[in-house]
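**Student:** below: sequence and its predicted model.
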Amino acid sequence: MSNRLPVDRIVADDGSEGWKVSPGGLVTALEPVMRSSDGAWVGWAGQPDLELDPFDYDGMRLVPVQLSKRDVEQYYEGFSNDTIWPLYHDVIAPPTYHRVWWDRYVAVNRRFADAVLDIVEADGTVWVQDYQLQLVPQMLREARPDLTIGFFNHIPFPPYGIFAQLPWRKEILEGLLGADVIGFQRQSDASGFARAVRHILGHVTTPTIEVPVADDDAAATGRSKKGRTVRRVLAKAFPISIDAEQYAEMARRPDIQARAKQIRQELGNPTTIMLGVDRLDYTKGIRHRIKAFGELIADGALEVGEVTLVQVASPSRERVETYRQLRDEIELSVGRLNGDHGTMEHAPINYLHHGYPREEMVALYLAADVMLVTALRDGMNLVAKEYVASRNDERGVLVLSEFAGAADELKQALLINPHDIVGLKRAIVHAAGMEPREQQRRMRALRKRVLEHDVARWSSSFLTALAATRHPEQVPAVLPEPESGPGAEAVADTSSTADETAVERGTAS
């Protein structure tokens, strides 16, 4: 289950309608699982007020959930992307809280849950994807205790001090805890979630989260009522990846290699091509990247014509005001930089505000000498892994923000703090002048990691952990009774792992 189905609806010039598989790692990871398990994929078809019956496509059973125009405005553009998204990305932009958005979020989550309940078999397995559907696990659990339920959060989970600002923080936590396994991109995200559960709900969280079961459910198990019966929930990191071999194979194709050479020629054959590929989003650090690059051009550390930055910024959420403002700011910065330092033959930045097919992206990866990933906060950032997988020649340099989840795995990149413009500039200059031997040493290690830890390994590891919870025992455990009254949220299990303590110190600093 995900907010979107894994297909896009297309209308041909003659008016005929059809479907095509959506690009993206999630679809690649789960397509074979769906086909082999006789599964169904529940999601929105991507257009408001589109009524569709369940249908089969390319070996998958697809179950559409209808969303009205108001649903899209309040549940998706509103609560999901103007409340949860900025909050979970460390309030880089201020979140907006509207009760009507929350009410719509609850209602749409209920609609998704009902769509699953209509089709899932006894003792079935449900895997819920991402922040738009955080209430669904509990809704399914309440209706069907026989189900095995997983949830994966593709975006970051915020530190407790930030998450606690959410007016509906308790409801979100309880919704997620309906799952048997909750997956996160980074261990720090999982630790932050556990801390929020301890402080807000008062549950024991080590080594697993102990969710008390209601008295009537406890009685039904026949267990002793000494203490309280609990259900154990696993919350841990399962870092997502890509179909790395597919990117490597595409990069070997002669037509794509020829296109990469053509791109360099079209850019005037500069010595160094730098590349940024992002959704146009305030979390991606595009403004910081342009600022650092522009200062290097102005300082003379980089020379126009010798170095070019290609910035691909695919359109994103353009009905949301914050995103419209961001586009205006970035395009103004690019225009000013090109106007101040461009020549008749060369522009410092080639700015492209549209998306490209995968083949063109691989050609861009091959053409680029330096990949700039300067996210201010990112769950993973698969572009970094796509670039690495495409570099069969073991050349190229990845400059990677330490605030992207990929930084936990891709340690041979040049890791940077994007807020530190001086440090970012140093890393860009280092990347531009890096010797081939150092490039090869770093890229070889990066490629080994990406090729071994691919998207198939990600889905397999999560589903293996989920399968291990099937038919879990309701384990009686004596839990500390939460205090009542205003101070109840402060009750917490005082035991914490060293890793979590380190995370909390890092946040405080």
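**Tutor:** Yep, it's here.

**Student:** contacts, neighbours, all on C-alpha from now
**Tutor:** OK.

**Student:** ok, residues contacting stretch 238-248?
**Tutor:** Contact with stretch 238-248 is made by 25, 28-29, 183-186, 362, 380, 382, 385-386, 389-392, 405, 450-451, 453-456, 458-459, 461-462, as judged by C-alpha atoms under 8 Å, 6 or more residues apart in numbering.

**Student:** strands - which of the residues you listed land there?
**Tutor:** Counted as lying in strands by DSSP state E, out of those, are 183-184.

**Student:** got a PyMOL select line for the buried ones in the contacts of stretch 238-248?
**Tutor:** Buried residues within the contacts of stretch 238-248, by 16 or more other C-alpha atoms under 10 Å, are selected in PyMOL with:
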select buried, resi 25+28+29+183+184+185+186+362+380+382+385+386+389+390+391+392+405+450+451+453+454+455+456+458+459+462
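
**Student:** can you give me the buried ones in stretch 302-316?
**Tutor:** 302-305, 307-313, 315-316.

**Student:** end to end on it, go ahead and measure it.
**Tutor:** This stretch, stretch 302-316, spans 31 Å end to end (C-alpha to C-alpha, to the nearest Å).

**Student:** distance between it and the chain's centre?
**Tutor:** Here stretch 302-316 is found 24 Å from its chain centre; the criterion is C-alpha atoms, centre = their mean, to the nearest Å.

**Student:** with stretch 316-331 instead?
**Tutor:** Distance, centroid of stretch 316-331 to centroid of chain: 20 Å (C-alpha atoms, centre = their mean).

**Student:** what's next to it, contact-wise?
**Tutor:** By C-alpha under 8 Å, 6+ apart, stretch 316-331 touches 77, 82, 279-282, 286-287.

**Student:** hmm, 7 Å instead?
**Tutor:** The contact list for stretch 316-331 (C-alpha atoms under 7 Å, 6 or more residues apart in numbering) reads 77, 279-282, 287.

**Student:** so of those residues, which ones are in helices?
**Tutor:** By the criterion of DSSP state H, membership of the contacts of stretch 316-331 in helices covers residue 287.

**Student:** take the contacts of stretch 316-331 and keep only those in strands.
**Tutor:** Among those, the ones falling in strands (DSSP E) are residue 279.

**Student:** structure B:
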Amino acid sequence: MRYGALILGVIVLLVFGFMPLTSVVIDQWSRRDVELRSRLLFSSMRDQVTTALANDDETALSNLFNRLAEDERLLAVTYCDENGVMRYPSKNFPRNISCNDLARSDRPNFSTITNDGRQIYVAAFPLSTEARKGHLAILHDLSFVDRRAREVRFYWVLAIFVVGIGISLLAAAFMFLLLRQWLTSVRQTLLDARKGTLPPDGNGAPPILGAEIQKLVRDLKANRQSSDTSIQIDWSPETLQKLIAEELPGTQVIAVSNREPYIHNKTEDGASLQIPASGLVTALEPVMRACGGTWIAHGSGTADRETVDSDDRIPVPPDEPSYTLRRVWLTEEEQDGYYYGMANEGLWPLCHISFVRPSFRESNWSIYQQVNERFADAVAAEARAPDPIVLVQDYHFATLPAMIRKRLPRATIITFWHIPWPNSETFGICPWREEIIRGLLGSSILGFHTRFHCNNFLETVDRFIESRIDRENASVTLEEHESLIRPYPISIDWPPAAMKGQKPVEDCRRIVRERLGIGQNTRIAIGVERFDYTKGVLDRMHAVDDFLTRHPEWIGRFVLVQVAAPTRTKLESYRRLQEEAIELAGLINEKHGDGSYQPIMLIIRHHEPREVFELFRGADICVVSSLHDGMNLVAKEFVAARDDDQGVLILSQFAGASRELAAALLINPYDSYGTAEIFQQALTMPEEQQRERMQLMRAQVRERNVYRWAAQMLVDASRLRNHQRILDLAQESRSGGSH
């Protein structure tokens, strides 16, 4: 229909475009024809008229002129003497035309006059005898020109329409044959694209078809890469649940992580519940509440075994269960080799490039693989269908995706790497780099926080693995399996659960200062993290020392409250960090403090989320000085806590959050002087500027919350599954056609 309308439009344009030109051509041609007829007529009658004039034979001239005027195109003939008097006019000569109306000269003259609404062509020829001088005037009625033009226009339009219809029929027949061949080629191309064997010319199709087919394949891949989650949607547990119901009806969601969202530990009063300080748990737990399904994790609590059923499962959250926690038990040897050894002495420092030498031991690698196999078995056991969606979390499970793929070939495996991915040269240090890359490429989708980390991964694959990389669509095909590489910036829930029941900001300011023994007029900078060498705790303290040295007017009026939860204390680097932090804080307090004032208050214990948010609301500044971080959700939690639109976020440019929270004060944590000056800027920033910056960051965190993060992955998973169904149908159609 569209092409038919296009052809009809072209025909109409041709008709109306050429119609005026046709009239002009016909008019000019007809006038030349009349002029030629007039000349011929004059030549044929000149001698006869001259003789009659010489003999003054009025009767002969009148009869001659009347006889000539009987021609259907000839209107009249007359003779005008030298005084302009008309003589011997034919019977039908127009009465209201005189010789003075006719153009005359000493040479033949041709003109057009209008009489009673009609065009009259006048040919005036000089004609003289010895006794007389004058002009012979021959008048033609030009009305026949209009009739001739109408006839030509009619046949012109008719010819164009006939030709147009003929072209349309030929084009339709050609397009039908072309489309039939194209559809056949598309089906074959989709099957070849699935196998990674698409030939350069589009599988033998004509060159133009081959190019279009390959463009279609690229568009299909781009569709899978794009996500409707870019539309402005108020993402919440409800909208995420609705998305799952619409896009993935009846699909089981299984999450796998090392750290569990709820830990049960033995106390004197029985089992106590603890929510671990983990960015992964902070992000994934609200998503699992919305999705339901099963979360598989290492049971690390001392009372974990006593709280599960016979299948090692427990419904969570305890107050309002919405999903199942399945615990996997590890021996102390397995935990040492897999968690402390390979994961945190090897991969963690390798990926963070934080100047701590990574340690790689064959025994740790062997245990790491064994534990990954254990978790793969747990996923297979928990799967109720052959095609669940499996969310594999973090660097503890680099080889797990490929292991799940062997057990559940139809599963949609989304692996999210919560830490940075280094450049290929750095990753090349790892002795088992190829095994790790192959393990990750068992994923259907492999996600990182930023596009930069995605590019690093693609470069690493290109350097160490024989595979086909599609950089335009950010995918890797290994052994006929395609993995999409995507950036998914992780975030927090909005509004955070920890905000529920929080007192007003002014009350929090007063309560925090009273609890910590800090004066009400003292400005507080807060730092909250695990005791990890990647978080830049020591660098932060050095910056405080530099700041108070350069700006002594803040001594007694400024305190850094550093909250740090002990972690991985089995590892020497972590124990040493904690010891160095305690020693450094003591030296700085001794240098700038006195008996009643300490510029650095180091609090080494775990804080529950409600306590942390209360600290955020009571502080003036939050400092996130990571030396290298995938995202860092502390920065986003501080922003979410400040519903008063006040407070200043100081954020490391090496944290992934800096890509989103551009309104923060960005620092290079290695630059003590620069960070000290940023402290001064933060403490002197006007409230109006604080408000503008905080409102921008709060809008960003609210819009790009954790539910949007999950929605991006699940929408891409849905499209991937739909694409797989199309390929399966094409395969079935091809198989059916071959029989």
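**Tutor:** That came through fine. Since this is a predicted model, take the numbers as computed values, not measurements.

**Student:** out of the buried residues of stretch 302-316 of the first structure, which comes closest to residue 34 of the first structure?
**Tutor:** residue 316 (28.5 Å; C-alpha to C-alpha).

**Student:** what does that closest one align to in the second structure?
**Tutor:** Alignment note (TM-score structural alignment): residue 316 of the first structure maps to residue 567 of the second structure.

**Student:** helices and strands around the strand of greatest length in the first structure, which ones?
**Tutor:** Scanning the first structure for the strand with the most residues, using DSSP E, yields strand 228-237. Applying 3 or more C-alpha pairs under 7 Å, 6 or more residues apart in numbering; DSSP states H and E, we find strand 228-237 of the first structure packed against strand 181-184, helix 187-201, strand 209-212, strand 475-477.

**Student:** show me what contacts residue 68 of the second structure?
**Tutor:** Residue 68 of the second structure neighbours (C-alpha under 7 Å, 6+ apart): none.

**Student:** what is the equivalent residue in the first structure for it?
**Tutor:** Aligned by TM-score structural alignment, residue 68 of the second structure pairs with nothing in the first structure.

**Student:** most tightly surrounded among the helices and strands packed on strand 228-237 of the first structure?
**Tutor:** Highest mean neighbour count among those (mean count of other C-alpha atoms under 10 Å): strand 181-184, with a mean of 27.

**Student:** which residues of the second structure does that one align to?
**Tutor:** Aligning strand 181-184 of the first structure against the second structure (TM-score structural alignment) gives residues 445-448.

**Student:** contacting residues around that stretch?
**Tutor:** Residues outside stretch 445-448 of the second structure that contact it (C-alpha under 7 Å, 6+ apart): 413-418, 454, 483-488.

**Student:** do the same with stretch 145-162 of the first structure
**Tutor:** Taking C-alpha under 7 Å, 6+ apart as the rule, stretch 145-162 of the first structure contacts 88-90, 122-131, 137, 179-185, 189, 192-193, 195-196, 378-379, 466, 470.

**Student:** packing partners of the longest strand anywhere in the second structure?
**Tutor:** When the second structure is parsed with DSSP E, its longest strand is strand 118-128. Judged by 3+ C-alpha pairs under 7 Å, 6+ apart, strand 118-128 of the second structure is in contact with strand 109-115, strand 133-141.

**Student:** what's the angle between it and strand 133-141?
**Tutor:** Going by axes from the mean of the first three to the mean of the last three C-alpha atoms, to 10 degrees, strand 118-128 of the second structure is angled at 160 degrees with respect to strand 133-141.

**Student:** so which helix or strand takes in residue 86 of the first structure?
**Tutor:** Per DSSP states H and E, residue 86 of the first structure falls inside helix 85-88.

**Student:** looking at the first structure, name the residue matched to residue 401 of the second structure.
**Tutor:** Aligned by TM-score structural alignment, residue 401 of the second structure pairs with residue 137 of the first structure.

**Student:** that match belongs to a helix, doesn't it?
**Tutor:** Yes - under DSSP: H, G, I helix; E, B strand; the rest coil, residue 137 of the first structure sits within a helix.

**Student:** residues contacting it?
**Tutor:** 149, 175-176, 178-179.

**Student:** hang on, the earlier thing: distance to residue 99 of the first structure added to the helices and strands packed on strand 228-237 of the first structure, as CSV?
**Tutor:** Shown next, in CSV, are these (distance: least, C-alpha to C-alpha, whole Å):
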stretch, distance to residue 99 of the first structure
strand 181-184, 26
helix 187-201, 20
strand 209-212, 27
strand 475-477, 37
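
**Student:** who wins for proximity to residue 142 of the first structure among the ones you listed?
**Tutor:** Between residue 142 of the first structure and those, the tightest spacing by C-alpha to C-alpha is seen for strand 209-212, at 13.3 Å.

**Student:** so that closest one matches what in the second structure?
**Tutor:** Going by TM-score structural alignment: strand 209-212 of the first structure matches residues 475-478.

**Student:** about what we covered before: using JSON lines, lay out the contacts of stretch 445-448 of the second structure together with distance to residue 144 of the second structure.
**Tutor:** Formatted as JSON lines, the contacts of stretch 445-448 of the second structure follow (distance: C-alpha to C-alpha, whole Å):
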{"residue": "413", "distance to residue 144 of the second structure": "84"}
{"residue": "414", "distance to residue 144 of the second structure": "83"}
{"residue": "415", "distance to residue 144 of the second structure": "86"}
{"residue": "416", "distance to residue 144 of the second structure": "86"}
{"residue": "417", "distance to residue 144 of the second structure": "88"}
{"residue": "418", "distance to residue 144 of the second structure": "89"}
{"residue": "454", "distance to residue 144 of the second structure": "80"}
{"residue": "483", "distance to residue 144 of the second structure": "79"}
{"residue": "484", "distance to residue 144 of the second structure": "76"}
{"residue": "485", "distance to residue 144 of the second structure": "78"}
{"residue": "486", "distance to residue 144 of the second structure": "77"}
{"residue": "487", "distance to residue 144 of the second structure": "78"}
{"residue": "488", "distance to residue 144 of the second structure": "79"}
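
**Student:** what's the closest of the residues you listed to residue 11 of the second structure?
**Tutor:** residue 484 (48.8 Å).

**Student:** any idea what that closest one aligns with in the first structure?
**Tutor:** Using TM-score structural alignment, residue 484 of the second structure sits opposite residue 234 in the first structure.

**Student:** which ones are touching its match?
**Tutor:** So residue 234 of the first structure contacts 180-182, 208-209 (C-alpha under 7 Å, 6+ apart).
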